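Trainee: I need the structure of the sequence given here:
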Amino acid sequence: MKSSDTTPETSKDNPLGYEKESKLLVGFAIPCIISMLVTALYNIVDQIFIGQGVGMLGNAATNIAFPLSTTCTAISLLLGIGSATNFSLHLGAGEKDESAKYAGNGMCLMAVFGISLFLLTTIFLTPMLKFFGATTDVLPYAEAYTRITAIGFPFLIANTGMSKLILADGSPRYSMISMLIGAVVNTILDPVFIFVLNMGMTGAALATIIGQMISFCISLRYMFHFKTIRLTKDSFHVTGRHCRNIFMLGASACFNQIAMTVVQIVMNNTLAHYGAQSVYGGDIPLACSGIITKVNMIFMSFVIGISQGTQPVIGFNYGAKKYRRVSNTYLLALSAASVLSVIAFICFQVFPRQIISAFGNGSELYFQFSERYFRIYMFLTIINGIQPVTSNFFNSIGKSRLGVFMSLTRQILFLLPLIVIFPIFMGIDGVMYAGPIADGAAAVVCGYFTVRELRELKQLENNAAVN
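Mentor: Sure, this is the predicted structure:
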């Protein structure tokens, strides 16, 4: 049903429908990149200060707790991207009332999911961390850290989800500022709590949740000041249809994070098991893998930020049937992500020891393993921009099934089986070689579906011109 706010001039009045694609991409992608970097910064800052103040076991503990962070991200993207994509598609079609309902339903779901995850983590904390691969020495550190960070889960989920709605409403700078202020607070409080007050893992966790709560408050304020819609009581009436559509269009981004969580859990257990059978022992591989995962998050923050920055542009123009602008925006995003991938590849291959050293000291064996892991596991970083950008592209045009499939290619279809099978024959080195093989296979699959979709968009464009 069309909204009463629908007008034939909607796509002409909104800059998303007529502004130059490259200008829009820069305007939306940069704040998204900064927001993603801020999210990564929470983990990176904790890792650095914990490594310097607590040591290798502290670094290993944050790696054990990391699947819970990715679970939070998965939920927030499911609800944030899902509601924002529906928001953009209906806004492009001129249906403002529907856009408001998707925003309200998304916010309600964020609250329910965030509180539920907090309760589950608090109740099942110890068995959960053991399942994630915690060794006897690492478990106490992981418990101290996660018991506190779980309090921040509802705020983290809501803030990250709301930031996607703020972006879809055309306010990327506000979204960025909200995330940035929380990260600055976390960065300031980390050394105070860890070194000055000597609070160790508990201090790092407290600094994290305080920053998350402040960001949440800033984002919540915007929910009452949307530019393109107005939220009413009716907007918060949760319906099965709206929830289903949110889940469908948020599934791609969510499943990608869930896949990362599953892979991280399996990898932690594999590294601990085969590491114990090697000269490295079980704790060194866990600590190194955690650092490398979080360093890779910095690179992926740029790529994912670019892909998320295209969502309002692609979603609005697809809804407005401006197909040339859709394909142009996608190709621009893919080109930018590829350039960044080349830069990341050079850094990972040339400076692995210097990067690892920033996270604290260790034995020579520790650095040897880290360097090999960096150079082998991240060898095909050069093509890692293709899958996230393509997955988000399909999701933004409403093709949720293809988006979900693209998001699962690397992690579930290729990487997960390989990190289980390869170590059986190659020991702990098998985990390292699984990475580049999965990267290459995922890029081939994404390339095939991308070419097919771009041809379809060209045909739609030609049909629209004829009509």
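Trainee: going forward, measure contacts between C-alpha atoms and count neighbours the same way
Mentor: OK.
Trainee: Check which helices and strands the helix or strand that contains T39 is in contact with.
Mentor: Assigning secondary structure by DSSP states H and E places T39 in helix 21-53. Where contact means 3 or more Cα pairs under 8 Å, 6 or more residues apart in numbering; DSSP states H and E, helix 21-53 is packed against helix 56-92, helix 172-191, helix 200-222, helix 283-319, helix 323-350.
Trainee: at 10 Å what do you get?
Mentor: The helices and strands touching helix 21-53, judged by 3 or more Cα pairs under 10 Å, 6 or more residues apart in numbering; DSSP states H and E, are helix 56-92, helix 153-168, helix 172-191, helix 200-222, helix 283-319, helix 323-350, helix 352-357.
Trainee: If we go by neighbour counts, what in it is buried?
Mentor: For helix 21-53, a neighbour-count test (16 or more other Cα atoms under 10 Å) marks 21, 24-25, 27-53 as buried.
Trainee: For G80, give me its contacts.
Mentor: By Cα atoms under 10 Å, 6 or more residues apart in numbering, the contact list for G80 reads 73-74, 103, 106-107, 109-110, 157-166, 168, 246-247, 249-250, 253-254.
Trainee: try 6 Å this time
Mentor: Neighbouring residues of G80 by Cα atoms under 6 Å, 6 or more residues apart in numbering: G161, K164.
Trainee: and it, how far is that from V431?
Mentor: 33 Å (Cα to Cα, to the nearest Å).
Trainee: can you list the residues that contact the helix or strand harbouring P417?
Mentor: Element membership of P417, judged by DSSP H and E, is helix 416-426. By Cα under 6 Å, 6+ apart, the surrounding residues in contact with helix 416-426 are V263, G430, V431, A434.
Trainee: for stretch 213-231, same thing?
Mentor: A100, F155, N159, S178, M179, G182.
Trainee: Contacts only, for the fourth one.
Mentor: Going back to what we said before, that points to S178. Applying Cα under 6 Å, 6+ apart, one finds that S178 lies in contact with S215, I218.
Trainee: I291 versus that one, what's the distance?
Mentor: Distance from S178 to I291, by Cα to Cα: 26 Å.
Trainee: The second one too?
Mentor: For F155, the distance to I291 equals 25 Å [Cα to Cα].
Trainee: same thing with the first one?
Mentor: Applying Cα to Cα, one obtains 41 Å for the distance of A100 from I291.
Trainee: can you check the fifth one too?
Mentor: Distance of M179 to I291, given as Cα to Cα: 22 Å.
Trainee: for comparison, sequence B:
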Amino acid sequence: MKKDLTKGNVFQNIITLSLPIITSSFLQFAYNFTDMIWVGKLGSDSVAAVGTSAFFLQLCWAIASVFILGTGISVSQQIGAKNYGRAEKISRESLIGLGAVVTLMLVLIQTIPEYLIGFFNLNNNTVEELSVSYLKVAGLGLFFSQAVFLFTSISNSRGDSKAPMKITMIGVVINIILDPIFIFLLDFGVIGAGIATVISQFISFLIFYRRSFTNFFGKERFELTFDEISNTVRLGVPTSIQRIVFTLIGIIMARIVAQWGSDAIAAQKIGLQIESMTFMITGGLMGAMLSFTGQNYGAKAYDRVHEGYQTAIKIAVVLGLLMGTLFYCFPEFFVRWFVTEDTTVAIGASYLRIIGLSQVFMTVEMVTSGIINGLGKTKIPASINITMTVIRVPMALYLSQEQLFGINGVWMSIAISTLLRAISLSVAYYSIQKKMTLSTTY
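Mentor: Modelled structure (predicted):
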């Protein structure tokens, strides 16, 4: 199925495309939320273990995104230009490349997990052992999860976001059902959460494969030709590097947080989980704008690109203000969904109050990044986001000194860098938009 996003009402196109993506994100949040609640019943050590392992799974996703995002941009632009055969070829080559990269990452996870977890210097044998066990099990589902991300990106780029939503719903329901069975009934503990995740990822992959494989990749045989892969990689590498850097900085920040103990690690993980509500909703809008912008840019409908930007930013600002207000006013309420330990709740509440102040800036920078990426200019948001993310480390080290703000200084560095990203990306977009306007005029 393909939907032409170069025609019709701009607001309606954006909403129609983004709502299923947002719904999928909420469904994923529902899974993560339920997963953390079940793991939270095992104690803060278990939450800290899953949180620590998650950094490396996110790193794998960041590396694989070179194909996921690059394919999404390339396919949307080719669909906009009506080059359907080329869009299929791009998709085929990307799936092969994704499989090769994921295989390499899986080998590393299975052979040296102790060294990966050891980087955090947790000084807690229980958390370290649980982290290694969870990482090895959850890593088995890497190909399935990344393939589903690729299928979703292709589907969204073709204007169909409903199919990924339905498949996500099935996977989430299965995961929610399996979590308590493997964690408590079969008494596998933290490892049970990983097993449930892998099974649900495999089933989602299988459904997507059977439903959409021919539509996405065509009927041609998978030959080892890579005529299109260089352009896909060129588009995907900047954002992939950005996500890798973001994840590595997150790992370094987690190590800084670790000096306050496992309660602080658990609080950060819970805070990130709660903040992901904003991230996932905005991510749906961001994904819609990447596809909308890509198709219209491919069709040279530059006025629709800018109209889409103005519409999306208004939606993003309202969303950011709403979520920021909730986080700032009711932080303890949200944290107590996961844990009851007073120390963890107090640290997590401080995280949400400070991060709540930056939610509107996060929504603006995410949407603007999606639009600029849709134009194929992926180096611009990547360079800005990398620079503004790297400065978190020196800011965190300085602001977290005990004579200043302690652990709250770490959260403040995140909020400040988010503000700087939003400002820089907005300036960059208007500079690009001005050039597009001039090229149309002349």
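Trainee: any idea what R372 of the first structure aligns with in the second structure?
Mentor: In the second structure, the residue paired with R372 of the first structure according to TM-score structural alignment is S350.
Trainee: Equivalent analysis for T381 of the first structure, please.
Mentor: With TM-score structural alignment as the criterion, T381 of the first structure matches Q359.
Trainee: likewise N361 of the first structure?
Mentor: Counting by TM-score structural alignment, N361 of the first structure corresponds to T340 in the second structure.
Trainee: try K101 of the first structure
Mentor: By TM-score structural alignment, K101 of the first structure lines up with K89.
Trainee: check which helix or strand covers its match.
Mentor: Using DSSP H and E, K89 of the second structure maps to helix 84-111.
Trainee: one step back: what's the local residue count around the match of N361 of the first structure?
Mentor: Around T340 of the second structure there are 15 other residues, counting by other Cα atoms under 10 Å.
Trainee: mind checking the SS state of it?
Mentor: Assigned with DSSP: H, G, I helix; E, B strand; the rest coil, T340 of the second structure falls in the coil class.
Trainee: correct me, but T239 of the second structure touches S383?
Mentor: No - between T239 of the second structure and S383 there is no contact under Cα atoms under 6 Å: 8.8 Å.
Trainee: okay, the two: which has more neighbours?
Mentor: Set side by side, T239 of the second structure and S383 show more neighbours around T239, with 27 against 15, by other Cα under 10 Å.
Trainee: Next one: that one from L69 of the second structure, what distance?
Mentor: From T239 of the second structure to L69 of the second structure the distance is 8 Å (Cα to Cα).
Trainee: Alignment lookup: L117 of the first structure to the second structure.
Mentor: Looks like L117 of the first structure aligns to M105 there (TM-score structural alignment).
Trainee: no wait, S22 of the first structure
Mentor: Under TM-score structural alignment, S22 of the first structure pairs with F11 in the second structure.
Trainee: Now its match. Nearest residue, chain neighbours left out?
Mentor: In space, and not counting its chain neighbours, F11 of the second structure is closest to T311: 6.6 Å by Cα to Cα, 6 or more residues apart in numbering.
Trainee: again, but for R173 of the first structure
Mentor: Spatially, and ignoring its direct neighbours in sequence, R173 of the first structure is nearest to P31 (5.7 Å; Cα to Cα, 6+ apart).
Trainee: so that neighbour makes contact with M176?
Mentor: Yes - between P31 of the first structure and M176 there is a contact under Cα under 6 Å: 5.1 Å.
Trainee: Show me what N268 of the first structure lines up with in the second structure.
Mentor: Using TM-score structural alignment, N268 of the first structure pairs with A254 in the second structure.
Trainee: Can you report how many residues lie near that match?
Mentor: Neighbourhood size, A254 of the second structure [other Cα under 10 Å]: 21.
Trainee: Name the helix or strand for it, please.
Mentor: Under the criterion of DSSP H and E, A254 of the second structure resides in helix 229-258.
Trainee: Show me which residues of that helix are buried.
Mentor: 229, 232-258.
Trainee: Count the residues that sit near the aligned residue in the second structure for A150 of the first structure.
Mentor: A150 of the first structure maps onto G139 in the second structure when the alignment is built from TM-score structural alignment. Neighbours of G139 of the second structure under the rule other Cα under 10 Å: 25.
Trainee: how close does G139 of the second structure get to S18 of the second structure?
Mentor: Using Cα to Cα, G139 of the second structure is found at 29 Å from S18 of the second structure.
Trainee: can you check R234 of the second structure too?
Mentor: In terms of Cα to Cα, R234 of the second structure sits 26 Å off from S18 of the second structure.
Trainee: that older thread, what's the most distant pair in the contacts of helix 416-426 of the first structure?
Mentor: Comparing every pair within the contacts of helix 416-426 of the first structure by Cα to Cα identifies V263 and G430 as the most remote, at 14.3 Å.
Trainee: Spit out the contact partners of G92 of the first structure.
Mentor: For G92 of the first structure, the contact set (Cα under 6 Å, 6+ apart) comprises F316, G319, A320.
Trainee: same thing but 10 Å
Mentor: Counting by Cα under 10 Å, 6+ apart, G92 of the first structure touches 6, 10-12, 14, 16-17, 86, 99, 312-321.
Trainee: Repeat that for A158 of the first structure.
Mentor: The contact partners of A158 of the first structure, taken as Cα under 10 Å, 6+ apart, are 72, 75-76, 79-80, 106-114, 212-213, 215-217, 219-220.
Trainee: Report how many residues lie close to Y141 of the first structure.
Mentor: By other Cα under 10 Å, the residues close to Y141 of the first structure number 23.
Trainee: what's the nearest residue to it if we skip its chain neighbours?
Mentor: A61 (5.7 Å).
Trainee: Show me what that neighbour aligns to in the second structure.
Mentor: Aligned partner of A61 of the first structure by TM-score structural alignment: A49.
Trainee: Does its match touch I265 like I think?
Mentor: Yes - between A49 of the second structure and I265 there is a contact at 9.0 Å, judged by Cα atoms under 10 Å.
Trainee: about what we covered before: so between M179 and I291 of the first structure, which is more surrounded?
Mentor: M179 (29 against 26).
Trainee: Tell me which residue of the second structure lines up with that one.
Mentor: Superposed on the second structure with TM-score structural alignment, M179 of the first structure falls opposite T168.
Trainee: quick one: contacts for that match?
Mentor: Contact analysis of T168 of the second structure by Cα under 10 Å, 6+ apart lists 21, 23-28, 148, 152, 162, 174, 200-201, 204-205, 207-208.
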